[in-house]
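K.L.:
got a predicted model here, sequence first, then my questions.
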Amino acid sequence: MVKTEHSEISTEEPWVLQDEIFDPKNMMEKLNRFADEEGLVETKKALKYAAEKHAGAVRKGSPYAGVIPYIIHPLTMACQAHALGIRDDRVLSVCLLHDVCEDCNVTPEELPFSKAVQKSVALMTKHREEGESEEQMDRRYYAALAEDPCASLVKILDRCNNVSLMALSFSRAKLTEYIHETESFSLPLLDTLRHRYPQYADAAFLVKYQIRSILETIKALLNHSGEF
């Protein structure tokens, strides 16, 4: 037992891990309300479309919690964007739709949304061209993203959400790989977003702070894992 001024804290029992930080029903209701109040027509439509396309899909959670509904991922991204002050209908829609093409057998051109939304979703949908190595694919992919402020921002929010909970389900090897990938591609994209598109500078600063804090914490724990 560890004694504090007010209580005793047990160090023998494991922490209860929380895969679902926010309730999907509450996020859905909140985003629907924002869409109505702020005239976000495509966001309103994307909420319903994404929920239908991802219905029944799950994300792998921690060994303690099992699986969680996949829709939590895009909903959290859209809520984070809105909390960061983003009121752009295109950005919020792309947050909600960014995985639909890759995961639900839909082409960007088939999305019943504006050409601008289709373009950003297409940029976020990763595919390997013939003869490409994984590193070549990543370099091409991130270079294309950097030319589109909406796709860049949504990709950064995507990585932020994935990084935030990766310690719950990733193996040590996967954690190491994801940290290297984030530092090699995602953080440089974030810096490009911050400097090239000043309208997103404040949001980029806050997201970078979150991502970098998580990475440094996990790296420290991995470095000293023999002591835990």
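P.N.:
All right, it came through fine.

K.L.:
from now on I want contacts and neighbour counts done on CA atoms only, so please keep to that.
P.N.:
OK.

K.L.:
helix or strand: which one has the residue lying closest to M28 once chain neighbours are set aside?
P.N.:
Leaving out its chain neighbours, the residue that sits closest to M28 by Cα to Cα, 6 or more residues apart in numbering is L75, at 6.9 Å. In this structure, L75 sits in helix 72-83 according to DSSP states H and E.

K.L.:
quick one: the strands in this structure, in order.
P.N.:
Listed in chain order, the strands of the chain (DSSP state E) span 2-3, 8-9, 58-60, 67-69.

K.L.:
how about JSON lines for the ones you listed, with distance to D191 added?
P.N.:
Shown next, in JSON lines, are the strands of the chain (distance: least, Cα to Cα, whole Å):
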{"stretch": "strand 2-3", "distance to D191": "42"}
{"stretch": "strand 8-9", "distance to D191": "41"}
{"stretch": "strand 58-60", "distance to D191": "29"}
{"stretch": "strand 67-69", "distance to D191": "31"}
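
K.L.:
in TSV, list the ones you listed along with distance to S164 and mean neighbour count.
P.N.:
Shown next, in TSV, are the strands of the chain (distance: least, Cα to Cα, whole Å; neighbours: other Cα atoms under 10 Å):
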stretch	distance to S164	mean neighbour count
strand 2-3	28	9
strand 8-9	25	10
strand 58-60	14	15
strand 67-69	15	16
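
K.L.:
pasting the second one now:
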Amino acid sequence: MSIGSNIKAFREERKLTQEQVAEALGISFQAVSSWERDEYNPDTDKLIRLAEVLGVSVSALVEEKQKFFKTKETIYDWEHMKTYVKTTARNLKLPNTLKAVDFAVKAHEGQNRKRSTTPYIYHPLNLACHALSMDIHEDEIIAACLLHDVVEDCKIGVNDLPVNEETKELVRLLTCEKTNDENRHEIISRYYKEIMTNPKAALIKCMDRCNNLTTMSWGLSRERIYRMIKETDEFYPGLLQVIKDTTEYNNAAWLLKYQIESMLDIYKRLL
């Protein structure tokens, strides 16, 4: 396939119009149309930016024979996961988790994952299911998995959460203040340093990163992907060590290390 055919295929796969792509690039839609008709190719700067807009690598755009695979933004239905978490919470007598499920669903109502139509609640439910699949049945951990983004993303105070004080403290630790280019590293460093004081918070943060790594290929720009890879390389070995040093989480530490480092290696090779 030609560059123009690749551009058109990726654009249509992401349900973008030529006008939307053109607006993101600051050019006319006629230019995008000309690329797709192979009348001429985008220059290097535009090609790099186009790859970011479409969420693919530059090589994917310029390869003559593009191989397409059917992809999924989600694996499990979020309502099914909600039912599973609630049923498990009842069976294991996890009162904070039971309160947290419905609270989180309502708090994140109307929110979607970045650059997708996937309801945001899929993410915290995924974390809760991840913990349960590793035989972690601690009420505060599962509840905090469900609520970990509520304060940061939904304008809800920690003290307004319908859970006990330990769960509130976990959510507080997992909530990061807003950053900009100047203060980002200082704030992020302080954020991870504080999380490392609490093995349960470190455990949840590593599960959070596992899920975010699986979705960043379509949810983040190329620049943000590079930033997430560097951040993970810098801070997550410390988090994993905290988990490993906590006897009851030894098995989880092994699995999380394998998941995080495997995904990082795949992204690095593809990029």
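P.N.:
It's in. Quantities reported herein were computed from a predicted structural model and do not represent experimental measurements.

K.L.:
which one in the second structure is aligned with the residue nearest to M28 of the first structure?
P.N.:
By TM-score structural alignment, L75 of the first structure lines up with L125 in the second structure.

K.L.:
R139 of the first structure now?
P.N.:
That one, R139 of the first structure, aligns with S189 by TM-score structural alignment.

K.L.:
remind me what the helix holding L75 of the first structure packs against, helices and strands.
P.N.:
Judged by 3 or more Cα pairs under 8 Å, 6 or more residues apart in numbering; DSSP states H and E, the packing partners of helix 72-83 of the first structure are helix 24-38, helix 89-97, helix 149-164.

K.L.:
quick one, what contacts the residue nearest to the spatial centre of the second structure?
P.N.:
The second structure has N212 as the residue nearest its centroid, 2.3 Å off, counting by Cα atoms, centre = their mean. Taking Cα atoms under 8 Å, 6 or more residues apart in numbering as the contact definition, N212 of the second structure lies against nothing.

K.L.:
for D23 of the first structure, see how far away the aligned partner of it in the first structure is.
P.N.:
Using TM-score structural alignment, the partner of N212 of the second structure in the first structure is N162. The gap separating N162 of the first structure from D23 of the first structure is 17 Å, by Cα to Cα, to the nearest Å.

K.L.:
now do F113 of the first structure
P.N.:
The value you get for F113 of the first structure to D23 of the first structure, if Cα to Cα is used, is 27 Å.

K.L.:
neighbour count winner among those two?
P.N.:
Set side by side, F113 of the first structure and D23 show more neighbours around F113, with 17 against 11, by other Cα atoms under 10 Å.

K.L.:
map that one onto the second structure.
P.N.:
Using TM-score structural alignment, F113 of the first structure sits opposite V163 in the second structure.

K.L.:
find the nearest non-adjacent residue to its match, please.
P.N.:
N96 is the one closest to V163 of the second structure (Cα to Cα, 6+ apart), at 5.2 Å.

K.L.:
need the counterpart of that neighbour in the first structure.
P.N.:
N96 of the second structure maps onto E42 in the first structure, by TM-score structural alignment.

K.L.:
pull the longest helix from the first structure.
P.N.:
Ranked by residue count, the top helix of the first structure under DSSP state H comes out as helix 201-223.

K.L.:
how far is that helix from where the chain is centred?
P.N.:
With Cα atoms, centre = their mean, to the nearest Å as the basis, helix 201-223 of the first structure stands 13 Å off its chain's centre.

K.L.:
contact partners of that helix?
P.N.:
84-85, 153, 156-157, 160, 163-164, 167, 172, 179, 187, 190-191, 193-195.

K.L.:
just the buried members of those residues?
P.N.:
The neighbour-count test (16 or more other Cα atoms under 10 Å) marks 153, 156-157, 160, 163, 167, 179, 187, 190-191, 193-194 as buried among the contacts of helix 201-223 of the first structure.

K.L.:
and those residues as TSV, adding distance to S120 of the first structure?
P.N.:
Formatted as TSV, those follow (distance: Cα to Cα, whole Å):
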residue	distance to S120 of the first structure
L153	10
I156	13
L157	14
C160	18
V163	22
A167	29
I179	25
L187	19
L190	16
D191	19
L193	15
R194	18
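
K.L.:
okay, now the alignment partner in the second structure of D103 of the first structure: neighbour count?
P.N.:
Under the alignment by TM-score structural alignment, D103 of the first structure pairs with D153 in the second structure. Residues near D153 of the second structure, counting by other Cα under 10 Å, number 12.

K.L.:
for K106 of the second structure, see how far away D153 of the second structure is.
P.N.:
13 Å.

K.L.:
please apply the same query to E231 of the second structure.
P.N.:
31 Å.

K.L.:
the more surrounded of those two?
P.N.:
Set E231 of the second structure next to K106 and count neighbours by other Cα under 10 Å: E231 wins out with 14 against 11.

K.L.:
understood, closing this out.
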